[in-house]
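Asks: Sequence first, predicted model second:
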Amino acid sequence: MRKNSIKNTRINGEVLRELSNIIRGEIKDPRINPMTSVVAVEVAPDLKSCKAYISVLGDEESQKNTIAGLKSAEGYIRTKLAKTINLRNTPEIKFILDQSIEYGINMSKLIDDVNK
């Protein structure tokens, strides 16, 4: 299976949807910020591993705590993912902090300051 095949694209979308539902509704860890969103998911073609890009709206300490909370709940998340998505292998999830939204907000503020 090629990396950008239709099947892999569908699997990425399904894992993204289910992962965001699990993080938003089922994890009760107080370290996880309520303003946490899953930006993108890349499942490997062999379905063994998965990179989940997480965006957290908050300060740097809140971002670190959220990533730590997600890493500690990785087994629970993987079990829930296995129950909701029918795949041959349930991928091992690696959470990566994505700061692209925060970067975009900062660039927008800088552009507004220059225009004034």
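Replies: Sure thing, it's come through.
Asks: contacts, neighbours, all on C-alpha from now
Replies: Noted.
Asks: I'd guess residue 50 is in a strand, am I close?
Replies: Yes. According to DSSP: H, G, I helix; E, B strand; the rest coil, the state of residue 50 is that of a strand.
Asks: Use this one as the comparison:
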Amino acid sequence: MAREFHRADRVADAMRRELAQLIQREVRDPRLGMVNVNDVEVSRDLATAKVFVTLVGEDDPAKINTSMEVLNKAAGFLRSQLARSIQMRTIPRLQFRYDETSVRGQQLSALIDEAVKADREHHTDDDKSSGEDLGDSKED
């Protein structure tokens, strides 16, 4: 059975592609660095759209908040630009949200790497100590 695609999903996908280009080309605020548009969630009634973004190379919470304020203030401008490129009767209101999933994923990956490294060191230490015990018993 074919997967159903709802109109909100198609609108969200089109908005994600267009917003990525518009933010890069049209928003000229020096406080805003490189922005990745990760996802767009459009409400079923097509009235609002949550735009989830990450900021490339930015870890400082103050700069992240400033960038999010810039994007939310530019939401009206971006909405009007979307209206020019996407043929719809009304364009959803944009709400920009910082997407922490990539940052959280990197943190979890680092924790997993640490655990694997500690586990390898633990097993290496066990092998060395058991090898010494076996070596002593062979000489007897």
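Replies: Here it is on my side, so go on. All figures in this text were calculated on a predicted structure; none of them were measured in a lab.
Asks: Which residue ranges of the first structure form strands?
Replies: Shown for the first structure, the strands assigned by DSSP state E span residues 36-43, 49-56, 92-97.
Asks: State the distance from residue 22 of the first structure to residue 115 of the first structure.
Replies: Taking CA to CA, to the nearest Å as the measure, residue 22 of the first structure falls 42 Å from residue 115 of the first structure.
Asks: Same drill for these two, tell me which one is more crowded.
Replies: residue 22 (16 against 7; other CA atoms under 10 Å).
Asks: give the contact list for the nearest residue to the more buried one once chain neighbours are set aside.
Replies: Leaving aside its sequence neighbours, residue 22 of the first structure sits nearest to residue 77 (CA to CA, 6 or more residues apart in numbering; 6.9 Å). Residues counted as contacts of residue 77 of the first structure (CA atoms under 8 Å, 6 or more residues apart in numbering) are 19, 22-23.
Asks: what about the longest helix in the first structure?
Replies: Counting by DSSP state H, the longest helix found in the first structure is helix 6-25.
Asks: Have a look at how far, on average, it is from the second structure.
Replies: Its matched residues in the second structure lie on average 1.1 Å from helix 6-25 of the first structure after superposition (mean CA distance after the TM-score superposition for the first structure).
Asks: any idea how far that helix is from the chain center?
Replies: 9 Å (CA atoms, centre = their mean, to the nearest Å).
Asks: What angle do strand 36-43 and that helix make with each other?
Replies: With axes from the mean of the first three to the mean of the last three CA atoms, to 10 degrees defining the directions, helix 6-25 of the first structure sits at 150 degrees from strand 36-43.
Asks: If anything else comes up later, I'll come back, but that's it for now.
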